Structures are given as structure tokens and as C-alpha cells.
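Q: Pasting the sequence and the predicted model now:
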Amino acid sequence: MFQVDLIEKCKRNDRKAQLKLYRKYCDAMFCVANRFMKNTFDAEDVMQEAFLRAFQKLDQYNGEVAFGAWLKRIVINKSIDKLKASKYMISVDDIQLEVVEDDDWTVDDHISLEEIKAAIDQLPEKYRYVTMLYLMEGYDHQEISEILNISQTASRTQLMRGKGKLKELLKHKRNGTRH
């Protein structure tokens, strides 16, 4: 069955089509939610809430982007909403910000992906979200600003500061022998 047909059936509340669409995307969307939630139970809750929201708002899906990308954005928004509900998220005052672009994300070859992910988890919340959305989810600053409801300048600044903190955290890996 073509995806367009499947989505059209879902729009008509065809439960079998909804189940097919759910099965097609549930594993990938769980992975996205789990990167944010760090807890399988919360990630499953977020994923379920995201699918419910997607099925409720399916009439708003217009096909401009791939369905998976549209659904992923809902999962990310639900993840961030759940995290915000449990903690206060501080916003940055855009007026006093100056951004210097630095696209060098290289790290020592001896540092593992797991160590990088663990270091990202240690970042302050406002830097962690932007860093995850940029590095792990591949969003640009315009998309991040829309998702987090911050300016593009704030997105760039938080990414730059998060990157600096991330480099500091990774510098102390391998028993502090790296400089």
C-alpha cells in the first residue's frame, strides 16, 4: 500500500491503516524520544502521545515534508514539552548576544560515541536541547528556533556555548591525559 493511500485512510479513522502507520514508524520515533527522555517508560509515553497527536492532527499534514519528518517533529516537541513540565527552562535575552560561527565539531579519535552522548547528557538543559537538535536530529537554526520557541540568534548562541562546554567535558576523558 502506498504511503499516501495509507495516510488518506488514516485521515478517515481507518484503525487498520493507523496500526500499519504506527508499526512503520514506532521504532524510529521511540529512538528519537529516548534520546531526549533517557528513560524507556517516558520515551514510550512521549511516543504514544505523539502518535495520538499526529492522528488527531493528520488533516494538517499537507505532504510538503516526508511524513516521518512531520511525525519526528511532533515527537521532539512532545519530548521537550514533557521535559519542560518537569523543569523550568531558562530563556536567553537576545539583545545582548553576539554569535561567532564555528563549525568545527571534531573530537579526539579515542573518544567513543557513547562518551560523547554521555557528555551531551551532562550539558545544562538549554544547551543540551539545541545541541541534540543540531547534532543528533540534523535541524538547522531556523527549525530549532521554531521548535524551542527561541530566536535563531539564541539557537546559535546556545549551540556555541553548548559546544564549548561539551569540549570541556570531553577534554577530561581518558583520565585527563588529553589536552
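A: Okay, I see it. Computed from a predicted structure; not experimentally measured.
Q: From now on I want contacts and neighbour counts done on CA atoms only, so please keep to that.
A: Will do.
Q: Please, which helix or strand holds Ile150?
A: For Ile150, there is no host helix or strand (DSSP states H and E).
Q: Would you enumerate the residues in contact with Ile7?
A: Contact analysis of Ile7 by Cα atoms under 8 Å, 6 or more residues apart in numbering lists 17, 21, 58.
Q: how about the host helix or strand of it: buried residues?
A: Assigned by DSSP H and E, Ile7 belongs to helix 3-11. Buried residues in helix 3-11, counting neighbours by 16 or more other Cα atoms under 10 Å, are found at 6-7, 10-11.
Q: Check it against this one:
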Amino acid sequence: MEQKDLLVQWVQQYFDRLTYIAYTYVRDQSRAEDLVQESFMNAYLSAHQLKDPTRPFPWLVRIVINRCLNATRNNRREQPTQFLPEQRSMSTEDIYMQRSRDKEVYAAIMSLPEKYRTPVILFYFEELSIREIADALKLSEGAIKTRLSRGRDQLKIKLRGVDIDELRDAYSSS
């Protein structure tokens, strides 16, 4: 398969999933989409570094996460001016998630520290294995298991009072 065709296939298969992951970092849908597009360009230019061509998703996740972390770092350095005050309104995605029946879960997951949030999302929503998450995040499998366990513990505390069995049924049927 030609490299251009491979890029088209990746975009078609993974754009939405990678955008969701990027959104958890930058919390701005258009910025997340831009970062994913930039990540696809990086992936295209460094496709020769892909170790397992049959499973590109974990590798693409790592590229997106790195891109988001770099963007977050760069944004911290920027100082808003008094002439252009930031007028931040809620994005459509935020409004949708607030109105949906699983807004408590979304809020609880988004409130987790990044080191727990990312493994939880990759494991439960993107269905990556512990090994794939470890490779994507450049951590040991033991560290991923620990972060998943601690993330689940924090979610249990945050979701106390929400019917956990009802949520489990809702997510297992999805």
C-alpha cells in the first residue's frame, strides 16, 4: 500500500477517536481537530518508524498526546493581552456532554489528573490493551495497571451517589 493511501486509511479509521483523546487534553474541539491533523502529518512523515503496521493506533495515540502536551506547554507561555480579552464560551461538545445522561461520568473522568485520565480513556473507551497503552505512554505495564486502579478508585469516590450498576449497564451495551 502506498504511503498516501495509508494516510487516507488512518484518517478515515482513527480521526474521531484521536480527536476525542486530544479533546481530553485541550478541551477545545477545533483545537483538538487541528492537533490531530498535525499529528497525521507527523505520522505520515515518520511512517517508517512504525514498528507494527498492523496496529498503528497506539503509535498514533502517542503522537497525538505528544502534540497536545506540546500545545499545552506553548499555551502556558502565551500571555493574553488586555486588548484582546479571552471570551471563552462553552463548546458544543461541552453542552452536549452536560445534557447527556452520562454527564456525571464525563465530568468525573475529565476531573481526573491527566496521568489517570489518559489510561482510563484508552482502556475503557478506546479498548486498548495494557501493553498497547504502556507502549503509547512509554510506561511499564505495571505503571499502567497502577494508574488504572487508582483512576478507578478516584472515579468511585467522585461518582458516589450515582447508580454505578446503571452506568456499568449503559457502557457495556455501547
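A: Arrived safely. Quantities reported herein were computed from a predicted structural model and do not represent experimental measurements.
Q: TM-score for these two?
A: With the length set by TM-score structural alignment, normalised by the length of the second structure, the two chains reach a TM-score of 0.61; 139 aligned residues with a Cα RMSD of 3.3 Å.
Q: where's the residue opposite Leu137 of the second structure in the first structure once aligned relative to Phe36 of the first structure, distance?
A: Correspondence of Leu137 of the second structure to the first structure, assessed by TM-score structural alignment: Leu148. Distance of Leu148 of the first structure to Phe36 of the first structure, computed by Cα to Cα, to the nearest Å: 13 Å.
Q: between those two, who's got more neighbours?
A: When neighbours are counted by other Cα atoms under 10 Å, Leu148 of the first structure and Phe36 differ, and Phe36 comes out ahead with 22 against 18.
Q: The more buried one and Ala43 of the first structure: what is the separation?
A: For Phe36 of the first structure, the distance to Ala43 of the first structure - Cα to Cα - is 8 Å.
Q: neighbours of Asp27 of the first structure, just the number please.
A: Look at Asp27 of the first structure: counted by other Cα under 10 Å, it has 11 neighbours.
Q: same deal with Arg147 of the second structure?
A: 18.
Q: for it, helix, strand, or coil?
A: State at Arg147 of the second structure, reduced to three classes by DSSP: H, G, I helix; E, B strand; the rest coil: helix.
Q: Contact partners for it?
A: Counted by Cα under 8 Å, 6+ apart, Arg147 of the second structure has contacts 115-116, 119.
Q: swap the cut-off to 7 Å and go again
A: Tyr116 (Cα atoms under 7 Å, 6 or more residues apart in numbering).
Q: And the helices in the first structure?
A: 3-11, 15-37, 40-56, 67-86, 113-122, 125-131, 141-148, 152-171 (DSSP state H).
Q: Deepest in the core, which of these is it.
A: helix 125-131 (a mean of 22; mean count of other Cα atoms under 10 Å).
Q: looking at the second structure, where would I find the counterpart of that helix?
A: Using TM-score structural alignment, helix 125-131 of the first structure pairs with 114-120 in the second structure.
Q: Mind reading off the mean deviation between that stretch and the first structure?
A: Comparing stretch 114-120 of the second structure with its match in the first structure after superposition yields a mean distance of 1.5 Å (mean Cα distance after the TM-score superposition for the first structure).
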